[in-house]
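In: attaching a predicted model along with its sequence, questions to come.
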Amino acid sequence: MIQTFRDAWKIPEIRRKLLFTLLMLVVYRLGSHIPVPFMNNEAIQQLFQSQQGGILSFMDLMSGGNVSSFSIFAANIYPYITASIVIQLLTIAIPSLEALSKEGEVGRKKIAKYTRYLAVALAAVQAIGYTFGIFRMAVTTTNMFQNLVIILSVVAGTALLVWIGEQITEKGIGNGISLIIFAGIVARFPRDIYASILKAAAGQVSWAWVVVFLVLAVAIVFFVVALNEGQRRIPVQYAKRVVGRKMYGGQSTHIPIKVLMSGVMPIIFAQTIMSIPSIIVMMSDPNSGAAKFITNWFTPQGDVGIVIYSILMMILIVFFTYFYTAIQFNTVEYSKNLQQNGGFIPGIRAGRSTSDYLNRTVNRLVFPGAIALAFLAIIPEVLTKFTGMHFSFGGTSLIIVVGVILETARVLEQQLLMRHYKGFLK
């Protein structure tokens, strides 16, 4: 792998792309230290301490610490991701958008423009929720104009991140949006490691738990890699056909069906729904009877809530895994495309039989992936509850980190193979 990076660095074009990608990520990290005006950072830190291990900690982890510092990137890139998901779902439901998606490059640019507009609108909604909801106790404004400055700062930060992500995708190496999320999560790892060591040195937690966490982190990395790379290859044979004086087809190929086709999206969807009780508590009086009931029964901070939360979280992850996989892999359309191109699965009739076979195969393959994804998601919450340490090296964070590394490695591998360099793949 080291030799592959050396070979890539020797190629001027790839070297420029790598430097551009690193420069854009540096700009992102520098922007993470620009605070939003009219916000009391001490009040925000007190709120985080009172909600340690809750939804705010998760939001802060996924944003690279931008929420706890309330920088201009407090909303991060997630309004754009949410907008992309919404547009993708609407493309299936609205015929005009579906037709637009089939118009090639022109249609893709229009859909990308709609996604940006929706992302800005969602960022504005999130900024308003921060200003007048979750962080209302930290706002030090005296008039509506100053509130507007806070909202516009957060929205402008999201818009800048969208631009940075698109620039990395176009002129750099890898997917820009994924790399921004990756950089934010990785930036938190040294801080969490240092905090864990300090807790162990102060006697707040046992050193044995630190060792267990490190071993478990390595095991999760291997497990996530296997989960991301696991797939079943369904053989496909194309019939020979003569067109004019030439013969086409006759080759054999396969359909790669991944175990974790949906990626991390089911966790994000499930986490969003399960965060509603915590958000209700934060936006109300925490000492009220209703707030205490919700905290004890429906949040990870409660003794009973951690069990109910874990069970509901697993059910939602399994549901959304099947839901998102069905959106991504349409077995009916895939079967039609195979039949139109003269392809068939050996031993399976073309048409509906192929669609049913693919559907059964996907359902059987997705189930263990969904269960594994659910366990990875709840491990950090359970360990944080029963050990007192903030375990951020598992679940969503590691799935994203490992997935982005593998994706970027593939992109670099393709760049090298185009120039006949020996890369990662053997």
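Out: Right, received. Where do you want to start? Just so it is clear, the model here is predicted, and its values are computed rather than measured.
In: for the rest of this, base every contact and every neighbour count on C-alpha atoms.
Out: Fine.
In: so how far is Gly343 from the residue of the chain most remote from its centre?
Out: Relative to the mean C-alpha coordinate of the chain, counting by CA atoms, centre = their mean, the farthest residue is Arg245 (49.9 Å). Applying CA to CA, to the nearest Å, one obtains 21 Å for the distance of Arg245 from Gly343.
In: repeat that for Phe182.
Out: According to CA to CA, Phe182 stands 39 Å off from Gly343.
In: can you give me the strands in the stretch 201-350 of the chain?
Out: When assigned using DSSP state E, counting those that start in this stretch, the strands of the stretch 201-350 of the chain occupy the ranges 231-238, 241-243, 246-248, 252-258, 343-344.
In: any chance of those strands in a markdown table with mean neighbour count as columns?
Out: Formatted as a markdown table, the strands of the stretch 201-350 of the chain follow (neighbours: other CA atoms under 10 Å):
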| stretch | mean neighbour count |
| --- | --- |
| strand 231-238 | 15 |
| strand 241-243 | 10 |
| strand 246-248 | 10 |
| strand 252-258 | 14 |
| strand 343-344 | 22 |
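In: ok, and what's touching stretch 165-173?
Out: Defining contact as CA atoms under 8 Å, 6 or more residues apart in numbering, one finds that stretch 165-173 is touched by 16-21, 24, 174-177, 179-180, 408, 411-412.
In: in it, what's buried?
Out: Within stretch 165-173, the residues scored as buried using 16 or more other CA atoms under 10 Å are 165, 167-169, 172-173.
In: closest one of those to Gln204?
Out: For those, the closest approach to Gln204 (CA to CA) belongs to Gly165, at 40.4 Å.
In: how near is that closest one to Val120?
Out: If you measure Gly165 against Val120 using CA to CA, the figure is 15 Å.
In: ok, now which ones touch the residue positioned nearest the centre of the chain?
Out: The residue at the geometric middle of the chain, judged as the C-alpha nearest the mean C-alpha position with CA atoms, centre = their mean, is Val264 (5.1 Å). The contact partners of Val264, by CA under 8 Å, 6+ apart, come to 396, 399-400.
In: second structure follows, compare the two:
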Amino acid sequence: MTIPGASGGGLTELWARLRFVVIAVIVYRIGAHIPVPGINPDRLADLFEQSQGTILSLFNMFSGGALERMSILALGIMPYISAAIVMQLLTAVVPTLEALKKEGEAGRRKITQYTRYGTVFLATVQSIGVAMGLAGQGISFYTDFHFHFVAVVTFVSGSVFLMWLGEQVTEKGIGNGISLLIFAGIVAGLPGAIGQSAEAARQGDLNILGLLAIAVIAVGVVAFVVFMERAQRRITVNYARRQQGNKVYAAQQSHLPLKINMAGVIPPIFASSLLLFPASI
């Protein structure tokens, strides 16, 4: 794999990958601020003002605020995540997919292609539901058919673009691109939350001790999550002394690391996708 600008050793390649990640996140955040054509911003603001604390707010958080602005990336990466998880479950129960999984790289590419098709299908279903809901709330400037067509095409294209962007980050950047996009979307609301807390402290609604308590709890939660993610139980594995031909191999000892959190973030993401999918339609 060749990365533009990565011609001078490992450090240069690392900087090239970091630069690619930064550019991808910037593109993602710019797209989250481009609204779908025909949206009435005043009616949209009223709708989200009435929906504070509901599942719509959770959906908006995962989309990085794109849903609140009804941007071209309003559906976020959730259709891809739902399709990927469903495909993982199907590979365990469908013999054809299970056989594909055992074929190595070729099978993996085929399953990835099926996941992309599933993403387009789920994004289309969700887009139709969102478009119908918005039209029913009188948020569109256009006629129903015109708005439905524009909104569905825009939302599906946005989800496909995020799927492609996440795959590019995985290939040319650092870490898992899909997880990075989810992280970027959630963290995008952090400056606003900090600003609100600071403003509340300035106006006297929140005292200094309360502000410090929030900061300590936030740091403690992050530290606990990192600790649990890194923690592992090492199971000792002993290899007996063996002889192969004229060679005698001495007994060896190794260990098998078992993480406490073997499933990672898949269960909460799967649960969130199950909750958000019905809400979007």
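Out: Looks like it came in fine. Just so it is clear, the model here is predicted, and its values are computed rather than measured.
In: tm score of chain vs chain?
Out: Put the two chains on top of each other and the TM-score (TM-score structural alignment, normalised by the length of structure 2) is 0.87; 273 aligned residues with a CA RMSD of 2.6 Å.
In: all the helices of structure 2, residue numbers only.
Out: Per DSSP state H, structure 2 has helices spanning 9-31, 41-50, 55-62, 66-69, 78-93, 95-101, 105-136, 144-172, 177-187, 190-203, 208-230, 266-280. These are given in chain order.
In: any chance of those in TSV, with distance to Leu256 of structure 2 too?
Out: Rendered in TSV, the data for those read as follows (distance: least, CA to CA, whole Å):
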stretch	distance to Leu256 of structure 2
helix 9-31	30
helix 41-50	50
helix 55-62	35
helix 66-69	43
helix 78-93	25
helix 95-101	25
helix 105-136	26
helix 144-172	27
helix 177-187	27
helix 190-203	38
helix 208-230	15
helix 266-280	22
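In: of the ones you listed, which is nearest Asn238 of structure 2?
Out: Comparing these by their distance to Asn238 of structure 2 (CA to CA), the top pick is helix 208-230, with 24.1 Å.
In: quick revisit: out of the buried residues of stretch 165-173 of structure 1, what pair is the most spread apart?
Out: Greatest spatial distance in the buried residues of stretch 165-173 of structure 1: Gly165 and Ile173, 10.9 Å, computed using CA to CA.
In: and stretch 305-315 of structure 1, which residues are buried?
Out: Of the residues in stretch 305-315 of structure 1, those buried (16+ other CA under 10 Å) are 305-310, 312-314.
In: what range in structure 2 does it sit on?
Out: Counting by TM-score structural alignment, stretch 305-315 of structure 1 falls onto no part of structure 2.
In: so what touches that stretch?
Out: Contacts of stretch 305-315 of structure 1 (CA under 8 Å, 6+ apart): 270-271, 274, 295-300, 371, 374-375, 378, 381-382, 385.
In: okay, how far is it across stretch 92-103 of structure 2, tip to tip?
Out: The first and final residues of stretch 92-103 of structure 2 sit 14 Å from each other (CA to CA).
In: got the contact list for Gly264 of structure 2?
Out: Glu229.
In: what does it align to in structure 1?
Out: Under the alignment by TM-score structural alignment, Gly264 of structure 2 pairs with Gly263 in structure 1.
In: quick check: that match vs Gln328 of structure 1, distance?
Out: Spatial separation of Gly263 of structure 1 from Gln328 of structure 1 under the definition CA to CA is 11 Å.
In: what of Ile44 of structure 1?
Out: 39 Å.
In: what does Glu166 of structure 1 give?
Out: From Glu166 of structure 1 to Gln328 of structure 1 the distance is 22 Å (CA to CA).
In: what of Tyr114 of structure 1?
Out: Noted for Tyr114 of structure 1: a distance of 20 Å to Gln328 of structure 1, by CA to CA.
In: can you check Ala377 of structure 1 too?
Out: Counting by CA to CA, the gap from Ala377 of structure 1 to Gln328 of structure 1 is 22 Å.
In: between those two, which one's more packed in?
Out: Ala377 (26 against 12; other CA atoms under 10 Å).
In: which SS state does the more buried one fall under?
Out: helix (DSSP: H, G, I helix; E, B strand; the rest coil).
In: what residues does stretch 219-235 of structure 2 touch?
Out: Outside of stretch 219-235 of structure 2, the residues within contact range by CA under 8 Å, 6+ apart are 255-261, 264.
In: ok, back up a step: which one of the strands of the stretch 201-350 of structure 1 lies closest to Glu98 of structure 1?
Out: Taking CA to CA as the criterion, Glu98 of structure 1 comes closest to strand 252-258 out of the strands of the stretch 201-350 of structure 1, the separation being 24.3 Å.
In: what's the closest one packed up against?
Out: Secondary-structure packing of strand 252-258 of structure 1 (3 or more CA pairs under 8 Å, 6 or more residues apart in numbering; DSSP states H and E): strand 231-238.
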